[in-house]
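Q: okay, here's the prediction I keep looking at, along with the sequence it came from:
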Amino acid sequence: MTTLFDLTNTVVPTGKVKVPPRPAAKPHAKISVGGVEITEDAIRDEAQHHPASSPAAAFDAAARALVVRALLVNEAAAKGIVVTPESVAIGKRETDEEAAIRGLLDAEVHTPSADTEACRRFYDANPRKFCSETLYEARHILFAAPESAPEKRQQAKSQAEAVLGILAEAPGRFAELALEFSACPSKGQGGSLGQLTKGSTVPEFEAALFTLEPGQLAPTPVASQFGYHIIRLERIVEGKQLPFGMVEPRIAAWLEASSWSRAVAQYVSILASKADITGINMNAADGPLVQ
């Protein structure tokens, strides 16, 4: 089968000069667990489930995941663990291997429940994690113009500046002018965008909004990928500390999940230290073995 590497290594004539072939890709070491090879094709198939900064990093993460899977499947088989697959989503069931791994971890990995005292300590040590978000009530008038149309952008900017001048003299006309000029569906609500939280609008809009005081108009039209916006901040609803009783179940679930992940990673490390693994150094992973 001809691969991409075969094609890039072909010498292509250009007149009397031949372009030298590119260096061949460095072959990956064969990876095996207990004498059973994990093929490159299997690793490449798995790599799609491991987003990374580069193909090499995705390949490495996928290889580690398959080694972990093999370790767990082998251990489940050695212990004679057979578990009936369960439904994990509508129309989807576990594979036999996934069920065996679940049964193995249920039998071998035990972690304590998070009690109220532990949850309270975490709550007191991380108060900012348990605040409601600050809400910003805002209105805008959008003068639409894509970035790919410079002339239309300039026209939209000029129109926005003219309407902003009107609002400076008659701020009470915002809803009327939004209905007349805005290209956003919010014009039917006087330009109201309702309650916004950090990250719910494009960065340029948000940066301008967060500099305003309630009742204040942005002094100039704000450019975004959609065009130019006239923005007015109506009200700020400051975030508040959530009571411990409201968040205790969430804290308990997080602490228990975190504890379980660490215990599983330690268990896999023990299995790896006893197994015959070739082609990859499982101790060199930057992150936990099991995520």
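A: Nice, thanks for sending it over.
Q: contacts and neighbour counts: CA atoms only from here.
A: Noted.
Q: the helices in the stretch 51-200 of the chain, which residues?
A: 55-78, 96-108, 116-125, 150-169, 174-181 (DSSP state H, counting those that start in this stretch).
Q: possible to save those as CSV with mean neighbour count and distance to residue 194?
A: Output for these, formatted as CSV (neighbours: other CA atoms under 10 Å; distance: least, CA to CA, whole Å):
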stretch, mean neighbour count, distance to residue 194
helix 55-78, 19, 41
helix 96-108, 17, 45
helix 116-125, 14, 31
helix 150-169, 16, 20
helix 174-181, 19, 14
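Q: next up, a structure to set beside the first:
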Amino acid sequence: MKRSQALILGGLASLALLSGCNQKGATESARTDTAPQEKQVAESSSGPALAVVNGEPITREDVMAFVQYKQQIQPNAQINPALLVNEMINTKLLVQEAERKGLDKREEVQRQLQVHRAAVLVNALVGDFLKGLDLSDEELRKEYDAQIAGIEKHEYKARHILLKDKDKAEKVLKELKPDGSNFAELAKKYSEGPSGRNGGDLGWFAASSMVPEFGDAVKQMKKGEISKQPVKSEFGWHIIWLEDVRDTPVPSFEESKERLKMIVAQKKLQEHIAELREKAKIEVQGMRPPTSRPDTMPPAEESSESAAPQPMQAPDEPVNP
């Protein structure tokens, strides 16, 4: 969900940076103390202020919202509350300075603020929608069965040497020992693909995850075999050594449950968006409106335990099992 996250996090970033933008009456000084006369201003429905910057409060709730934003950007980062408050004070000062210069009145800034406001609202709506879902095991099991049905029976572990020139590939092929004992050495020496530095190691992969010519060749080979001829693909000529074959590991239903919830919830959200589009009056100027559902939420990222087939790729980099 990288694109959705980028939009949402962008909105949260702006929310944190622009908190208090609509509060006026800032003085020209940059005092950050909490003098008694300012404490009364600082008391609000959001609770007592942790700091007051030119009469504008930074509350505990403001800090918590900023913490959540930070954790989404850097999940494992250690957050120092004192430093965070200081960072928010600096942000508040910069916002006040921008307002004094009238930057918030600029047309392009207003447009950006509207975009960020929309992102925050969408994030809130999606959160409410997902919280309201009550997914049954029956729904999850149905999705699990569909995912399992798409899994290939076998996975392959192979190395390759990639060369642009066929004649050179044939010469390298003749240097290889039948048992593959010098394959990694020759891959490091000759391969023109990124995996060459790793001895041509591609790790475990499904045949369908590779370009068709490579995947088809691997499926026809036996364990321990080196391709008799270089295999041509759009990337060049491949000399392949099939090191091992195994049954594709399939995660159990219980192991997949959390991921299944995410997938089913995503589908339901897409269906909800489709319903909104059906009910809405949409006029698109200068282009044809899409007939399919918009790619509002890209497919969930696959983990190593994913039951879904991997996307096709070039056999140039090691593939995680």
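A: Perfect, I can see it now. Values in this document were obtained by computation on a predicted structure and should not be read as measured data.
Q: what TM-score do we get after superposing?
A: TM-score of the superposed chains, computed with TM-score structural alignment, normalised by the length of the first structure, equals 0.48; 190 aligned residues with a CA RMSD of 4.5 Å.
Q: picking up where we left off before, closest to residue 205 of the first structure out of the helices of the stretch 51-200 of the first structure?
A: helix 150-169 (14.7 Å; CA to CA).
Q: what's the closest one packed up against?
A: strand 135-144, strand 227-237 (3 or more CA pairs under 8 Å, 6 or more residues apart in numbering; DSSP states H and E).
Q: just tell me which of the helices of the stretch 51-200 of the first structure ends up closest to residue 140 of the first structure.
A: helix 174-181 (7.4 Å).
Q: now the angle from the closest one to strand 135-144?
A: 30 degrees (axes from the mean of the first three to the mean of the last three CA atoms, to 10 degrees).
Q: and helix 174-181 of the first structure, what does it pack against?
A: Looks like helix 174-181 of the first structure contacts strand 135-144 (3+ CA pairs under 8 Å, 6+ apart).
Q: burial count for residue 2 of the second structure?
A: 12 (other CA atoms under 10 Å).
Q: how close does it sit to residue 8 of the second structure?
A: 10 Å (CA to CA, to the nearest Å).
Q: leaving out chain neighbours, which residue sits closest to residue 223 of the first structure?
A: residue 229 (6.5 Å; CA to CA, 6 or more residues apart in numbering).
Q: ok so, going back, I'd like the helices and strands packed on helix 150-169 of the first structure as TSV, with distance to residue 180 of the first structure appended.
A: Putting those into TSV (distance: least, CA to CA, whole Å) gives the following:
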stretch	distance to residue 180 of the first structure
strand 135-144	9
strand 227-237	13
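Q: could I get the buried residue list for the helix or strand hosting residue 218 of the second structure?
A: Residue 218 of the second structure is part of helix 212-220, with elements assigned from DSSP states H and E. By 16 or more other CA atoms under 10 Å, the buried positions in helix 212-220 of the second structure come out as 212, 214, 215, 218, 219.
Q: longest helix of the first structure?
A: Across the first structure, the longest stretch assigned as helix under DSSP state H is helix 244-274.
Q: if you count contacts, what does the next helix or strand after that one end up packed against?
A: Note on helix 244-274 of the first structure: by DSSP H and E, the next helix or strand toward the C-terminus is strand 277-278. Counting contacts by 3+ CA pairs under 8 Å, 6+ apart, strand 277-278 of the first structure packs against strand 31-33.
Q: if we can go back for a sec, mind putting the buried residues of helix 212-220 of the second structure into TSV with distance to residue 258 of the second structure?
A: Putting the buried residues of helix 212-220 of the second structure into TSV (distance: CA to CA, whole Å) gives the following:
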residue	distance to residue 258 of the second structure
212	32
214	34
215	31
218	33
219	32
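Q: for those, which one is nearest residue 238 of the second structure?
A: Scanning the buried residues of helix 212-220 of the second structure for proximity to residue 238 of the second structure, where the rule is CA to CA, the winner is residue 214, at 7.8 Å.
Q: ok, which stretches of the stretch 101-250 of the second structure are helices?
A: Under DSSP H, counting those that start in this stretch, the stretch 101-250 of the second structure gives helices at 107-131, 137-149, 166-175, 183-190, 212-220.
Q: most tightly surrounded among those?
A: helix 183-190 (a mean of 20; mean count of other CA atoms under 10 Å).
Q: quote the end-to-end distance of stretch 122-142 of the second structure.
A: 29 Å.
Q: sorry, wrong one. I was asking about stretch 127-141 of the second structure.
A: Note: stretch 127-141 of the second structure ends 24 Å apart using CA to CA.
Q: I'd like to know which elements the lengthiest helix in the second structure is packed against.
A: Criterion DSSP H: the longest helix present in the second structure is helix 253-279. The contact analysis (3+ CA pairs under 8 Å, 6+ apart) places helix 253-279 of the second structure against helix 107-131, helix 137-149.
Q: between those, which one is nearest to residue 269 of the second structure?
A: helix 107-131 (7.7 Å).
Q: which strands and helices sit next to the closest one?
A: Counting by 3+ CA pairs under 8 Å, 6+ apart, helix 107-131 of the second structure packs on helix 2-17, helix 253-279.
Q: for the longest one, buried residues please.
A: To tie it back to what came earlier, the one meant is helix 253-279 of the second structure. For helix 253-279 of the second structure, by 16+ other CA under 10 Å, it's 256, 257, 259, 260, 261, 263, 264, 265, 266, 269, 270.
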